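Colleague: model this:
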Amino acid sequence: MRKVTAGLFHSVDGVVQDPFNFQFDSFDEDLGKGLTKMINTVDTVVLGRVSYEEWAGYWPTASQDEGFAAFINPVEKFVASRTLTEPLEWENSHLIKGDVEQFVSELKTRDGGEIAVCGSISLVRQLLFAGVLDELTLMTHPVIAGSGRRLFEDGDPLNRLVLEDQFATSKGNVVTTYSVRKD
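Modeller: The predicted structure follows:
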């Protein structure tokens, strides 16, 4: 069975929204190597509508970070949206029809590499709390962002996680990968 993963840039105070506002001076070679390792295992990406629209407007013509552009543009992408219609403009993008949790669960049973939920805070939360997400990686930058959307909110259901991996980078980023405890 394929694994569903999500990785989010994260501030010490828990902000995951718009990481470009706080990660610019702490992104380092070690973090880049970790992302490259992730890219090499993923052959399918799941996005929410907001992330899809932002990324589809940027990555097809991006001149920066050519390595990620070379990955994200041709990779198979599935988009969770109630308002977008097909055909989607971004290369190799398809709308998820029906229930997203059921779709991703079925996607896990198909042949292929890992499935990555990219960006898409609401979708990461939904799949985590539904038990569909297998791993969550938080790349915590040594910064207090002060404001912005956080991944977890008051009233979220209790979920037990298992620390699978952790490492610190040369600029003080701490990368932690958790799996969902299944008991």
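Colleague: hey, let's count contacts and neighbours off CA atoms from now on
Modeller: Fine.
Colleague: Now do the helices in this structure.
Modeller: 29-39, 49-58, 66-72, 100-108, 121-129 (DSSP state H).
Colleague: could I get the ones you listed as JSON lines with distance to Ser179 and mean neighbour count?
Modeller: Formatted as JSON lines, the helices of the chain follow (distance: least, Cα to Cα, whole Å; neighbours: other Cα atoms under 10 Å):
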{"stretch": "helix 29-39", "distance to Ser179": "15", "mean neighbour count": "14"}
{"stretch": "helix 49-58", "distance to Ser179": "23", "mean neighbour count": "16"}
{"stretch": "helix 66-72", "distance to Ser179": "24", "mean neighbour count": "15"}
{"stretch": "helix 100-108", "distance to Ser179": "16", "mean neighbour count": "16"}
{"stretch": "helix 121-129", "distance to Ser179": "10", "mean neighbour count": "19"}
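Colleague: Next, format those as CSV and append distance to Thr85.
Modeller: Converted to CSV, the helices of the chain look like this (distance: least, Cα to Cα, whole Å):
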stretch, distance to Thr85
helix 29-39, 28
helix 49-58, 11
helix 66-72, 21
helix 100-108, 16
helix 121-129, 19
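Colleague: what about stretch 11-22, how long is it end to end?
Modeller: 8 Å (Cα to Cα, to the nearest Å).
Colleague: next up, for comparison:
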Amino acid sequence: MRKIVLQMMTTLNGRLDDLAAWVHDVVDDQYREIDRIYSTFDTVLVGRTTYEEMAAYWPRALAEHAGTETNQVMAERMNTYRKLVFSRSGDNPLTEWADTEQVIVATDDELVTYLENLKRQPGKDIHPRRGTLSHAVPARRVVRKRSGESALRARERADAPRPDSFTDMLA
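Modeller: This is a model prediction of the structure:
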């Protein structure tokens, strides 16, 4: 059975917010390590906002040969992954991008059922990308492996208000 694996960048003290404030440059050996981890995935789970950010960057990065060789490997990977974009309603059209599917889940139960069925399909592991989805999926107990466990605990202790359900968080 496939796993849903949460992988994210964090500081040693567990900071997850505002990447631009603390990630100034990702050097090639860091990209190689990220790529090694990403090579174990073939599907990414995203919300619409994260999807639109990815769709604006990765196809262009590949076409324009932007960045280092390692960045190009990552661009190839992002462009060939299966991308599942979660929404409550599906009312907002998505930017066209290869191998993208919009998944409409109106309730937390529908989300859990969808993800449990997805894990039973053949393929590599599944990665929820940053954003709303990466914080909501672990709370629904469908993630079996976590990278950056202490950072997640720090996020759980944050004073930020928490919605009653994942689907309340979807745009």
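Colleague: TM-score for the pair, please.
Modeller: Comparison of the two superposed chains (TM-score structural alignment, normalised by the length of structure 2) gives a TM-score of 0.72, and 145 aligned residues with a Cα RMSD of 2.7 Å.
Colleague: and of the helices of structure 1, who's closest to Glu86 of structure 1?
Modeller: Glu86 of structure 1 lies closest to helix 49-58 among these, at 12.7 Å (Cα to Cα).
Colleague: Please report the distance of the most centrally placed residue in structure 2 from Glu69 of structure 2.
Modeller: Residue closest to the average C-alpha location in structure 2 (Cα atoms, centre = their mean): Arg129, at 0.9 Å. In this view, Arg129 of structure 2 and Glu69 of structure 2 are 22 Å apart by Cα to Cα.
Colleague: need the strands for structure 1, in chain order.
Modeller: 4-11, 42-48, 76-80, 93-95, 114-118, 135-141, 161-168, 174-180 (DSSP state E).
Colleague: Quick one: closest of those to Pro60 of structure 1.
Modeller: strand 93-95 (12.2 Å).
Colleague: roughly how far is that closest one from the heart of the chain?
Modeller: Centroid separation for strand 93-95 of structure 1 versus its chain: 17 Å, with Cα atoms, centre = their mean, to the nearest Å.
Colleague: and that strand, which stretch of structure 2?
Modeller: Counting by TM-score structural alignment, strand 93-95 of structure 1 lines up with residues 100-102 of structure 2.
Colleague: That stretch vs structure 1, average distance?
Modeller: Mean deviation of stretch 100-102 of structure 2 relative to structure 1 after superposition (mean Cα distance after the TM-score superposition for structure 1): 0.8 Å.
Colleague: who touches that stretch?
Modeller: 82-87, 90 (Cα atoms under 8 Å, 6 or more residues apart in numbering).
Colleague: Show me which of those is closest to Asp25 of structure 2.
Modeller: Lys83 (26.0 Å).
Colleague: burial of the equivalent of Asn73 of structure 1 over in structure 2, as a residue count?
Modeller: Aligning on TM-score structural alignment places Asn73 of structure 1 opposite Asn79 in structure 2. If you count neighbours by other Cα atoms under 10 Å, Asn79 of structure 2 ends up with 21.
Colleague: Please tell me I have it right and Asn79 of structure 2 contacts Ala56.
Modeller: No - with contact defined as Cα atoms under 8 Å, Asn79 of structure 2 does not count as touching Ala56 (11.5 Å).
Colleague: hang on, the earlier thing: I'd like the contacts of stretch 100-102 of structure 2 as a markdown table, with neighbour count appended.
Modeller: A markdown table is the format used below for the contacts of stretch 100-102 of structure 2 (neighbours: other Cα atoms under 10 Å):
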| residue | neighbour count |
| --- | --- |
| Arg82 | 18 |
| Lys83 | 24 |
| Leu84 | 20 |
| Val85 | 22 |
| Phe86 | 23 |
| Ser87 | 20 |
| Gly90 | 16 |
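Colleague: And the aligned partner of Leu151 of structure 1 in structure 2, how close does it get to His135 of structure 2?
Modeller: Mapped onto structure 2 by TM-score structural alignment, Leu151 of structure 1 lines up with Arg155. Counting by Cα to Cα, the separation of Arg155 of structure 2 from His135 of structure 2 is 9 Å.
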